[in-house]
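Enquirer: Everything below, folded, please.
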Amino acid sequence: MNSSRDNDIPMSRKDMDESEEPFLPTPVQSRGEKQHPVSLIAAVVSFYFVISLSVVFLNKIIMSGSSDFPYALFVTWYQLVVALILLLIWASLGKSIIPPYEFNIAIAKKVAPLTFVYVGMLVMNNLCLKYVHVTFYQVARSLSINFTILFTLLILHKKTSLPALVACGIVFSGFVIGSYGEINFSWPGVFYGVGSSAFVALYGIYVQKTLAVVDNNQWKLLHYNTTLAIIFLSPLLLLSGEITDIMETSEIIYTSSFWVLMTITGVTGFGINIAMFLQVKYTSALTNTISGTAKSCVQTVLAAMIFKNEISALNGLGILLALIGSGYYSWVRYQERISK
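Expert: So this is what the prediction gives:
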């Protein structure tokens, strides 16, 4: 892959439909969209689907599935460590999309506010998965669009178009109806889902404000974010008492299968960065938008099949509205980008 300046142009997180990938810094988009073979585009989109779905399902299995390991801080910390190791290995290979690892204290101080938001996003996301079914996950975290518009107005002082507000109304309706109709409703799950949505929205805004510090290079930003997140989480992990609880009550940590699963999840978390980079590089913005919405639909259907989660009529309607609202918002944002 080339490393031209075109590959370093940031796309705001609010322009994307995705928000659950734990390590994604911010996608990039080239100024010109080139035509690529259909087989290549299909392979890239398929790779994105597999990696993105794996991140959600594997985290669910760890947090409250067959592994039943409800220690969100430790899970997040370990996955970040795996991601950092992979970053170091990949960057050391040379001539790759990831530049050599760097960590400058002066730059780190400027990136730190973003990392606080980043850590909140990751932890809230895993806590949400701990308490809600994956079928309800999309609904519980659907308000990131609404928070994005709110924070854009309050922080960036930018107004939003009427079609985007309509999309937000649809998403909010889906959230309310889906929550009311959820059979296994969980207040903690909804709280963490809403919190995660708020952090996702803040993250997208802070990324825009921080990218200039790292020469608009999203991979350098990932270096700092991942390193600082591990540093910030380490004392929280010790103070939370999770380490003590794990050592005293969790027998699963003494099995190799658990650590294999945890490591694979960390690898897929890192892999989503590569998948998003390839998808934005080799597909159009429209394909990227459709892909994100389609992935959410597939995620909900597969979750119902794999985890056998019962879905009520109201819950199903809420899920549908959340997906329609998210898809419509992505379409509106795409139309606004190409009209500029």
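
Enquirer: use CA for all of it now, contacts and neighbours both
Expert: Fine.

Enquirer: now the helices: where do they sit in the stretch 151-300 of the chain?
Expert: Secondary structure of the stretch 151-300 of the chain (DSSP state H, counting those that start in this stretch): helices located at 162-181, 187-210, 218-240, 242-249, 256-282, 285-307.

Enquirer: so how many other residues sit close to the spatially closest residue to Leu228 that is not a sequence neighbour?
Expert: Nearest residue to Leu228, sequence neighbours excluded (Cα to Cα, 6 or more residues apart in numbering): Thr115, at 6.6 Å. Counted with other Cα atoms under 10 Å, the neighbours of Thr115 add up to 26.

Enquirer: this one as well, want them side by side:
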Amino acid sequence: MKEPRSDLCSRYIKIFIVVSCYWVVSIATVFVNKSLLSSQKVALEAPLFITWFQCVVSFTICFTLSTTGGIPGIFVFPKGTPWSIEVIRRVLPLSLMFTLMIATNNLCLKYVGVPFYYVGRSLTTVFNVVFSYVLLGQATSSKCIMCCGFIIFGFYLGVDQESLLDSFSLLGTIYGVVGSLMLSLYSIYTKKVLPSVNQQVWLLSYYNNAYSILLFLPLIVLNGELTALWNYPNFDSTYFWFQMLVGGLCGFAIGYVTSLQIQVTSPLTHNISGTAKACAQTVIATQWYNESKNILWWTSNLIVLASSGLYARFKQVEMEEQSRKPVPEEEKSLV
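Expert: The predicted structure is shown next:
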């Protein structure tokens, strides 16, 4: 039976609202973090401490929701504790990847401009293909490999144009590449760890933030941030703590709206939405920071964006074709 027109309309309205929320929260999170990490008003040379505080905020929210069971009428938060020995043994290696991922992402954002941020972290797809083959033995089609080749070319062209425009940061680009690598590893190993938490993404996020609070402490010391924190004069500033709190809330909110967008649409639609959002984010950033870019710089962004979108589409088609193949009788479950 066809879906009633009123139900279909309300469904489209819901999808529009969720996707809009994802765009607003995601773009706002990048700008808030950039302000925290590089703004002269904040002027705190302790990017890992800022990231650590965001984990504290996310952990506090998750702990509260786990205690109360969630928000009535909106969503149910799964029960669980991160301090179980068995949970620590299974989740802690993944939490280490999570910690390095968000640390390098924020370090990348500190040293590169928001317009270049997406291109600087664009190699995640390439690393996904490499690690899927090396770690999981999964081959990739020639069309997807071609997309990866274009992504690498777009990344190289973007780096080249950034250097010509005197806005290139080698350190920021290195952090972006390492962040892409860690995100790829995190995505692959998440599939292995999720069964340990009953496939509960929120529970895994709760545990990751709990362990990251502890894992960040030695990284903060090794990065030499204790001196910067000791000499920082604005710890009594309401503006500073307000912006830190907003950054923490954005960090938690992006996880929620990402999961919600995938739930009401599909993983493919989420990838396309994320790619389009990155394009809008780049345009907004160039206007916000009054940055003038040449044609080749914009071309590098378009190559990366288009190649990433095509890669997502090709993978989706491959998955659909694979799902339609008949399963041999000996591989079918007796149940």
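
Enquirer: residue contacts, the residue lying closest to Cys147 of the second structure once chain neighbours are set aside?
Expert: Excluding the flanking residues, the one nearest Cys147 of the second structure by Cα to Cα, 6+ apart is Ser307, at 5.1 Å. By Cα atoms under 8 Å, 6 or more residues apart in numbering, Ser307 of the second structure lies in contact with 147-148, 150-151.

Enquirer: at 10 Å instead, please
Expert: Residues counted as contacts of Ser307 of the second structure (Cα atoms under 10 Å, 6 or more residues apart in numbering) are 125, 144, 146-152, 154, 275, 301, 313.

Enquirer: Ile85 of the first structure too?
Expert: Ile85 of the first structure neighbours (Cα under 10 Å, 6+ apart): 79, 91, 267, 270.

Enquirer: Over in the first structure, find the residue span stretch 43-58 of the second structure aligns onto.
Expert: The alignment of stretch 43-58 of the second structure onto the first structure (TM-score structural alignment) spans residues 68-83.

Enquirer: What's the match for the residue nearest to Cys147 of the second structure in the first structure?
Expert: Alignment note (TM-score structural alignment): Ser307 of the second structure maps to Gly325 of the first structure.

Enquirer: So for the helix or strand hosting that match, what gets flagged as buried?
Expert: Assigned by DSSP states H and E, Gly325 of the first structure falls within helix 313-338. Within helix 313-338 of the first structure, the residues that qualify as buried are 314-334, counting by 16 or more other Cα atoms under 10 Å.

Enquirer: ok so, going back, return the residues in contact with the residue nearest to Leu228 of the first structure.
Expert: The neighbours of Thr115 of the first structure, taking Cα under 10 Å, 6+ apart as the test, are 108-109, 121, 203, 206-207, 221-222, 224-230, 232.

Enquirer: of all these, which comes closest to Val45 of the first structure?
Expert: Set against Val45 of the first structure, the nearest of the contacts of Thr115 of the first structure by Cα to Cα is Leu222 (22.4 Å).

Enquirer: circling back: my guess is the residue nearest to Leu228 of the first structure is in a helix, correct?
Expert: Yes. Secondary structure of Thr115 of the first structure (DSSP: H, G, I helix; E, B strand; the rest coil): part of a helix.

Enquirer: Just give me the match in the second structure for it.
Expert: Match for Thr115 of the first structure (TM-score structural alignment): Ser95.

Enquirer: just Asn217 of the first structure next, same as before
Expert: Alignment note (TM-score structural alignment): Asn217 of the first structure maps to Gln200 of the second structure.

Enquirer: neighbours of its match, just the number please.
Expert: 15.

Enquirer: and it, how far is that from Leu181 of the second structure?
Expert: Using Cα to Cα, to the nearest Å, one obtains 24 Å as the distance from Gln200 of the second structure to Leu181 of the second structure.

Enquirer: Same question for Tyr256 of the second structure.
Expert: 23 Å.

Enquirer: Of these two, give the one with the bigger neighbour count.
Expert: Neighbour count, other Cα under 10 Å: between Tyr256 of the second structure and Leu181, Leu181 has more, with 22 against 15.

Enquirer: How much space separates the aligned residue in the first structure for the more buried one from Met121 of the first structure?
Expert: Residue correspondence to the first structure (TM-score structural alignment): Leu181 of the second structure is matched to Ala198. For Ala198 of the first structure, the distance to Met121 of the first structure (Cα to Cα) stands at 8 Å.

Enquirer: Need the residues touching each of these two.
Expert: Residues touching both Ala198 of the first structure and Met121 by Cα under 10 Å, 6+ apart: Tyr192.

Enquirer: So which elements touch the top helix by length along the second structure?
Expert: In the second structure, with assignment by DSSP state H, the single longest helix is helix 5-38. Applying 3 or more Cα pairs under 10 Å, 6 or more residues apart in numbering; DSSP states H and E, one finds that helix 5-38 of the second structure contacts helix 47-68, helix 85-111, helix 114-120, helix 238-264, helix 267-288.
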